[in-house]
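Participant: no FASTA, just this:
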């Protein structure tokens, strides 16, 4: 195992630029729009913004705009932040000493000086911007490249597979799964891949007659085109590639936006389902990845083309937006949790309680990063 790990790390070093540039491109887009959401709603509410930073640590390059905001690119490209007037640090922890010395007019320019609703709007705008970015990217891809669909027709069945046990037949066309309409083979794959070990009721069209077949997808390790191993549910059937079964449809702007929203919701739904599966022990947490995995995947996807890299940016944008909504202090969702408590109580939690919450949140985030990085190292060692 040790020699494999060293070889993988050497390969990563040799392809450092090939991984680093796509990684920075993807992460910068996602972080910029997340922070832009915070920034725009803050400005709309009259909050003075001191710093808009992509990355942490020492500044590499930056400039001051006419309103006094410092826009900068920092040395550690693993996130970003917007610092408001009256904040003690990048996590928007209020500087109580500074706030106590401000006039009423100056306090209205601070983040703590806003109403609960205004503060909540500023916080939720970051994740919301991530979702909007994803929808726009997906919509653009659909508009310019169309939507390729393959009729969900069974072309062959593997011996001993879940499909064979359930009674599938060559020529069957899948119409619905658990009451959800299926229009393409890829739609069926998406549902099946996340349902290993679960009973699905699949409605098929067999020569004009509709049949319902209960089937339990088998959990299997599948390698993608880059050699990465993914565990997913499979039925053991292949699609038909006959000319009449493969179509590319043009997509108009409104339809593209709707499809982009549907694609974004699918990622949210799948992510929550995966996390829920970890909680109940149905899924393994070793699929969680961190910066190393993102860099590796970014480099691999970049070899396919720019559109594929944009698609990855959209997927990552949804993931970061969703992650930030989790009710963990330090994340946006943690701030929203505090504001909800404040709205119910009629007053904020004590400074001590918030400080303890932020420390717990910081510890949880650090532990998640360590765990994800550990998974990344194991992934490199086994590849």
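Facilitator: Sure thing, it's come through. Bear in mind that the values here come from a model prediction, so they are computed numbers and not experimental data.

Participant: from here on, contacts and neighbour counts on C-alpha atoms
Facilitator: Noted.

Participant: Buried residues in the host helix or strand of residue 298, which are they?
Facilitator: Assigned by DSSP states H and E, residue 298 falls within helix 291-302. The neighbour-count check on helix 291-302 (16 or more other CA atoms under 10 Å) flags 292, 293, 294, 295, 296, 297, 298, 299, 300, 301, 302 as buried.

Participant: how about those in CSV, adding distance to residue 259?
Facilitator: Converted to CSV, the buried residues of helix 291-302 look like this (distance: CA to CA, whole Å):
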residue, distance to residue 259
292, 31
293, 28
294, 25
295, 28
296, 28
297, 24
298, 24
299, 27
300, 26
301, 22
302, 24
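
Participant: Pasting the second one now:
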């Protein structure tokens, strides 16, 4: 049943994003006077549909609901009557063809703005950006942050939640800009020392934790969260394990556990734990993290946090109507910039390709976010829409960006690229996309295994 649910949510997710992408091509084609023959949701055999309007455009739904397409009148794909040649895509000006091709990705960004607007206008919950725990001798301690401080802004961009602060920190650091935090302390805004952008570990899911800054101060010694692929997972720790002692020394709260792990990078630790009423010892070796000379151990575990602590630190964020519009555009811009920066870092070998997800990973994320509530699902839809928009803008033959590359060459050379050359590039582009899909699926399978 869970598999069916996951597949259905995946189909819903892809259908929404891809259909709107194709709708962008469709609207632009109509506005540019190009005849649209088909607007299809899905591929393969036609299930049902209807031909509408003077052009008898076939609006249809097909059997494979994993995408869609817009088919336009084009002399390269079939015979066109003389009286309709001026409505054929291939006979349009370079500008009109470029607008039609670019409108698909453009509508992905518009869709992301819309999803973010829905989140902002309805209000969303998040953890207050307060410092619950500060690790000794950490980057956080060196810049002057204190327990109880509330992060007010990152590089002059005000933040409302912990995730907002995290996103802005990643964004500015990815632009190779140092981080300037302002905190609210006793109702006074205080500017902290600068954090060099090299100290931000992009491969980590907990940016601030690596700086020694934690959101919650928990007295629990029970594991509530284990990061996928972390040292904790590799050595067999499980959620609900209760850590009683490390190397024979009793631990009374999470702070002591964190300090033990942080001070033991690459060093074996013996964890004495209670699991399902049974005592056992598990040996682990914390991952060694090095950021600009700072070395620390990390297992990738988080404490079990009680509901009262969660409620105490959760805030509801609401904005006015026009602020929602502005913030939706900013959020889309920020994530777009982050995605482009990730691609550039990936090309330069500065980012891990393990972050690339395929259909299995996307399906899993979609299912989890849908179960978590509309805010999480809308946020995922927005991020995926941006990602698909950016992917389609890459200068890869077969994608919209590849066609735009052809048009740029045509503009410079004053003549179109020969069809045979385009076909050769199309085949190369298809091969690259197949290899990329296989690699993404391989990453998905590694995560499952």
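Facilitator: Done, it's in. This is a predicted model, so every value here is computed, not measured.

Participant: picking that back up, residues in contact with the helix holding residue 298 of structure 1?
Facilitator: 12, 18-23, 26, 78, 226, 308-309, 312, 373, 376-377 (CA atoms under 8 Å, 6 or more residues apart in numbering).

Participant: And the strands in structure 1?
Facilitator: 49-64, 70-84, 147-150, 154-157, 173-177, 180-181, 200-206, 209-215, 218-223, 229-234, 237-239, 246-249 (DSSP state E).

Participant: closest to residue 115 of structure 1 out of the ones you listed?
Facilitator: With CA to CA as the criterion, residue 115 of structure 1 lies closest to strand 70-84 of the strands of structure 1, at 15.1 Å.

Participant: Can you check which part of structure 2 that closest one sits on?
Facilitator: Aligning strand 70-84 of structure 1 against structure 2 (TM-score structural alignment) gives residues 58-72.

Participant: Please enumerate residues in contact with the matching stretch?
Facilitator: So stretch 58-72 of structure 2 is contacted by 11, 14-15, 18-19, 22-23, 25-26, 29, 34-52, 88-89 (CA under 8 Å, 6+ apart).

Participant: What of stretch 308-317 of structure 1?
Facilitator: So stretch 308-317 of structure 1 is contacted by 22, 26-27, 29-30, 130-131, 133-135, 137-138, 264, 267, 298, 301-302 (CA under 8 Å, 6+ apart).

Participant: Likewise for stretch 389-400 of structure 2?
Facilitator: The contact list for stretch 389-400 of structure 2 (CA under 8 Å, 6+ apart) reads 21, 101-102, 104-109, 336, 339-340, 401-405, 425-430.

Participant: and that stretch, how far from the chain's centre?
Facilitator: Taking the mean of its C-alpha atoms, stretch 389-400 of structure 2 sits 18 Å from the chain's own mean (CA atoms, centre = their mean, to the nearest Å).

Participant: So what does residue 320 of structure 1 match up with in structure 2?
Facilitator: So residue 320 of structure 1 corresponds to residue 388, using TM-score structural alignment.

Participant: burial of its match, as a residue count?
Facilitator: Using other CA atoms under 10 Å, residue 388 of structure 2 is surrounded by 17 other residues.

Participant: can you check residue 181 of structure 2 too?
Facilitator: By other CA under 10 Å, neighbour count at residue 181 of structure 2 equals 23.

Participant: from what I can see it touches residue 150, true?
Facilitator: No: between residue 181 of structure 2 and residue 150 there is no contact under CA atoms under 8 Å: 10.3 Å.

Participant: coming back round to it: contact partners for the match of residue 320 of structure 1?
Facilitator: Here residue 388 of structure 2 is in contact with 105, 108 (CA under 8 Å, 6+ apart).
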